[in-house]
Structure formats: structure tokens, C-alpha cells
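[1] Dropping the sequence and predicted coords here.
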Amino acid sequence: MTSEAQPSKGTLRVLQLYPKDMNIYGDWGNALVLKRRIAWHGYTPELLEYNVGDPFPDDVDIIVGGGGQDSGQLVIQDDLQTRAEQLRKLADDGAPMLAICGLYQLFGKFFKTSSGSVIPGIGILDVETYGTDERLIGNVIMQTTEFGDVMGYENHSGQTTLGPGAQPLGTVTKGAGNNSKDGHEGARYKNVVASYLHGSLLPKNPAIADFLIRIAAERKFGSFVPGTPDDDYARLAREHAARRPR
């Protein structure tokens, strides 16, 4: 006797920003994790892409964006500015977002490259980034109050400092983080989570994925009814990551 499939609790739409140009080190995996975990929680996932020149989808519930080389940031910078007001409004309204590395930088005020050129950001995050000759690379573990230990891999020469309008995502216990000085990693503003950590980030850190899903469901449906996701592989990945050297 087979059990009948349970009816969906509703559809959650995940939008990946600029996957053609900002998808380095497997950041597309973050969208795939959200798709899988949304289904495990009993909702119907809808995975969308937004690239330069595309119409921006309506009724987006979660926004994720990845990293890219400086050349990728130059490709998207003008288009991103055309969407700045729309994205700022969503962030101010509490929409859940995940911005990794290059898009973390461009969600801030600006990125000034090591050659002196300035790529303007869209000002969702009160952060500034400066290109340097020092490359911060290796495995990272940070402590957070909201998500426990967060693990990933950093590889960036841009160094980011936070202003008073942003809070760090966590405090680094292994690795460098935002810069080589203050021991902070990532940034938070309302329900925006920003980080330099690749890997992809979410497979090893399902608590962040579930936070984004919970916020999206609460905003759309008024409540979040969790399911029973399978975290066995995530636990194994975390155990392995914790043993890795810097």
C-alpha cells in the first residue's frame, strides 16, 4: 500500500540573480538547495533566473546571488543599477535574500578595485569594499548567534568593512572573513544575509536555508509549517569541513 502525496502548502519562488555572470565556485548550488528544502518542507518550489536585460519576475519570494570575477561585476553593474530601487524596496520590506561574494560587494555602497576604478553598489548594505593585493583564501568557520557555526570557503581580494547600518553575520574562528583586520564575516540587514563564503554555502549550512524559507513562507502565507528535511548529508559535510585545515 502506497501513501498518497501530501498537498502542497503553497508555492515559493526563488530567483537567482545573474547566474550567467555571477556563478563562480558553485554558487548556483545555493538555489538548488533552496529548491530541495522547500519541497522537503512541503511547499512547491519554483526556480527562476534573472540575467542582464531580462524582465524582472513578479512575486519573487527569495532572492539569491553569487560571486564572480571583477569582469563579471563590470558586465552586470549597469543592469543592476536599473534594478536597484526594486531590490532596495524588497530588502526594506523584509524579503529574504542571500548575497555571496561579488553580489555581497555590489549590494553595498561601492567596490573600488585595486586599479582605482569604482563599481557603484546599490546600497542595500552599509558596507564598502576595496580591492587589495592580498588574497584571502581558504576554509572558514565562523560563530553566529542565529545559525550556529557557519562553514565555507573564501577566495577574494576585495576587503569589506561594515558601517553602522550593517551587522556582521558572524565572528571568524578559522580564516579571515570580510577583511584581514577585524575578524568579522559577512553582513546582515533585516532579512538579507551576505557572505564571502562559497562552497556552495547552503549545503553545509541548512540553518541559513531554512531561515530564508521560513521568512518567505511567513511573508507570503502568514505562517511557516516546517517539514522533515533530510540533514544527514549536511551533517556529514559539516563534520568533514570542520576537520579541514585553513
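    In hand now; what should we look at?
[2] can we go C-alpha only for contacts and neighbour counts from here?
    OK.
[3] Next, the buried residues of whichever helix in the chain runs longest.
    When the chain is parsed with DSSP state H, its longest helix is helix 206-221. Neighbour counts over helix 206-221 (16 or more other C-alpha atoms under 10 Å) mark 206-217, 219-220 as buried.
[4] And stretch 69-78, by the same measure?
    By 16+ other C-alpha under 10 Å, the buried positions in stretch 69-78 come out as 72-73, 76-77.
[5] Cross-reference the residues you listed with the helices and report the matches.
    72-73, 76-77.
[6] just to revisit the earlier point, of the buried residues of stretch 69-78, which is the nearest to residue 147?
    The closest of the buried residues of stretch 69-78 to residue 147 turns out to be residue 73 (C-alpha to C-alpha; 28.9 Å).
[7] which non-adjacent residue is nearest that closest one?
    residue 102 (6.9 Å; C-alpha to C-alpha, 6 or more residues apart in numbering).
[8] Which parts of this protein are strands?
    Per DSSP state E, the chain carries strands over the ranges 11-17, 44-50, 62-65, 97-100, 110-112, 118-120, 127-144, 148-162, 170-174, 184-185, 187-189, 192-195.
[9] here comes the other one, which I'd like you to weigh against the first:
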Amino acid sequence: MSTDRAYPVPAPGGESTLRIVWIYPDLLSTYGDRGNMLILARRAQLRGIPVETIEVRSDQRLPTTADIYLIGGGEDGPQALGAQRLIADGGLHRAVAQGSVVFAVCAGYQLLGGSFFAKGTKCAGLDLLDLHSDRGSTRAVGELAGDIDPRLGLPPLSGFENHGGRTHLGPGVSPLARVTSGIGNEGITEGAWRGKLLGTYAHGPALARNPALADLLLRWATGVHQLPPLDDTWSERLRAERRAALAARA
């Protein structure tokens, strides 16, 4: 889509459709991460932005001209297979080179890096983010919260994590957040971002629990600096409930 657009509704005959691709739902969709696609589509539509959602299975070629690409979580075997097929396909690398947005969760986040471990074997990642993942001594399960990089201008991260990996960031990326509860990458930082690529361990789905993050992805994809506000009463209640639950455990 073009940059510096103004929404809501584009003029008839001049519509620019926001294309959202969900990558390999047959392999990487263990934790309800399809919700991220639904949230993005709905928040765009409520602002008058036409949306096309595309689910690309692992036996299909990945389109290279979409605006946003989503990768979800999965078990070790599907994660390794997904990485192999994405590397062989090459489409995501071409899309990133053209400026597309990528949002990846858990296993999808790990495979954006240089390497990760699946079933005890070191596997090659897509090397789109300067990071690598190995196995932790314990599994990270529970609420995940953190203060997001202030440059992104977002409220604290809220989510649920369930993973056995530990992710180590290189100088080419920035942490998405500093952990206040949970493990995230390694107990100090959570997630990573560079340019229009962003990864996290947060499920929930992440964009349902973090609508401002969803809007950030939409702004990146559309080139809009500010989107019209939406009624986020429900999500704010959920976020407040989770904050209260964490405070009660402290």
C-alpha cells in the first residue's frame, strides 16, 4: 500500500486493499494465533480499510506482494518443517525486501532468527532477525508482561507464554520489551523488532490483548501516522484484569 495515506474510507474506484497473509496455518497454529489475523482485519475494517485475508498452507507458494505476514506458534516438528519450506520458497525474504510487515509469535518468532532447536536438533532459521534460540532448562509457562521499547510508543505488553526456548538477541535487533513478569527471551528481555519485523513469545492471542500493537502493525503497513480511535473497552478490561492478577501474586 502507498505511504502517508489518510483513512477512513478510500474513494470509490481508488481503493487500496490491505492484504494480510497467515503463513502455514496447517503447521503453525497451535495456540489460537489465527486470532491475530482476525483482530488485524477487524480493526482495519472498522476504519474503512478494505481487507483481504489469505491463508497459505505449507504446500502452497507464498505470495510476495501482501502488506502483512503473520506466523503463529507450533510444536518442534511443524516448526522445523515450516522453516525448511519458507527457506526453500524464498517468498518471505522477497516480501521483506519490498517493505512488508511481519508479525511472528513463539515458534514463528524463533524461525525468523538464524537458528533454533527442534527435537534436540539445531535447525536453520530464515535469518531475517539477528537472533538465535536454544533450549532452556525449564519450560516458560504463564503470564508474560513487560514494558515495551519506548520508541514504539505502546502501553505495556500483556500475554501468555508457553515455550521451552531461550532466545538471544544480536546487535542487529532491539528487544520488544523488558520483562516485568515471566521469561520472554531469557528472563530480561522479550521479543525483538527491526524495521517492520516484530516477534514475540506472547500468545493470548497477542493482538487481542494488545490492540495498540495491532494498530502499530496497521500503521506500518498503510503508512498512516495516526489511525482513528476505536472503542477498546473490552480489551482494556482484560488488560486490567491480568494486571490485577499479576499484582495479587507479587
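    Now that the structure is in, tell me what you want to look at. This one's a predicted model, so the numbers in the text were calculated from it and none came from an experiment.
[10] care to give me the TM-score?
    Once the chains are laid over each other, their TM-score by TM-score structural alignment, normalised by the length of the first structure reads 0.88; 234 aligned residues with a C-alpha RMSD of 2.0 Å.
[11] mind putting the buried residues of stretch 69-78 of the first structure in JSON lines, distance to residue 29 of the first structure included?
    Formatted as JSON lines, the buried residues of stretch 69-78 of the first structure follow (distance: C-alpha to C-alpha, whole Å):
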{"residue": "72", "distance to residue 29 of the first structure": "18"}
{"residue": "73", "distance to residue 29 of the first structure": "20"}
{"residue": "76", "distance to residue 29 of the first structure": "20"}
{"residue": "77", "distance to residue 29 of the first structure": "23"}
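[12] of all the residues you listed, which comes closest to residue 200 of the first structure?
    Looking across those and measuring by C-alpha to C-alpha, the closest to residue 200 of the first structure is residue 72, at 18.4 Å.
[13] which residues does that closest one contact?
    The contact partners of residue 72 of the first structure, by C-alpha atoms under 8 Å, 6 or more residues apart in numbering, come to 21-22.
[14] How about the contacts made by the equivalent of residue 79 of the first structure over in the second structure?
    Correspondence of residue 79 of the first structure to the second structure, assessed by TM-score structural alignment: residue 85. Contacts of residue 85 of the second structure were listed using C-alpha under 8 Å, 6+ apart, and they are residue 58.
[15] For residue 213 of the second structure, see how far away residue 85 of the second structure is.
    The gap separating residue 85 of the second structure from residue 213 of the second structure is 28 Å, by C-alpha to C-alpha, to the nearest Å.
[16] Next: residue 101 of the second structure.
    13 Å.
[17] do the same with residue 40 of the second structure
    Counting by C-alpha to C-alpha, the gap from residue 40 of the second structure to residue 213 of the second structure is 10 Å.
[18] Specify which member of the buried residues of stretch 69-78 of the first structure is nearest to residue 20 of the first structure.
    residue 72 (8.9 Å).
[19] Map residue 40 of the first structure onto the second structure.
    That one, residue 40 of the first structure, aligns with residue 46 by TM-score structural alignment.
[20] And for the aligned residue in the second structure for residue 152 of the first structure, the neighbour number?
    Using TM-score structural alignment, the equivalent of residue 152 of the first structure in the second structure is residue 159. Residue 159 of the second structure sits with 23 neighbouring residues when counted by other C-alpha atoms under 10 Å.
[21] for the closest residue to residue 10 of the first structure other than its chain neighbours, what are its contacts?
    Spatial nearest neighbour of residue 10 of the first structure, chain neighbours left out: residue 43 (5.2 Å); criterion: C-alpha to C-alpha, 6+ apart. Residues counted as contacts of residue 43 of the first structure (C-alpha under 8 Å, 6+ apart) are 8-12.
[22] what's the most distant pair in those residues?
    Top of the distance list for those (C-alpha to C-alpha): 8 and 12, 10.5 Å.
[23] Looking at these two, which one has more neighbours?
    Shown here are residue 8 of the first structure and residue 12; by other C-alpha under 10 Å, residue 12 has more neighbours (24 against 12).
[24] And that one? What does it align with in the second structure?
    Matched across to the second structure, residue 12 of the first structure falls on residue 18, judged by TM-score structural alignment.
[25] ok, its match touching residue 50?
    Yes. Between residue 18 of the second structure and residue 50 a contact is recorded at 6.0 Å, counting by C-alpha atoms under 8 Å.
[26] Distance of the aligned partner of residue 129 of the first structure in the second structure relative to residue 63 of the second structure?
    In the second structure, residue 129 of the first structure lines up with residue 133, judged by TM-score structural alignment. Using C-alpha to C-alpha, residue 133 of the second structure is found at 27 Å from residue 63 of the second structure.
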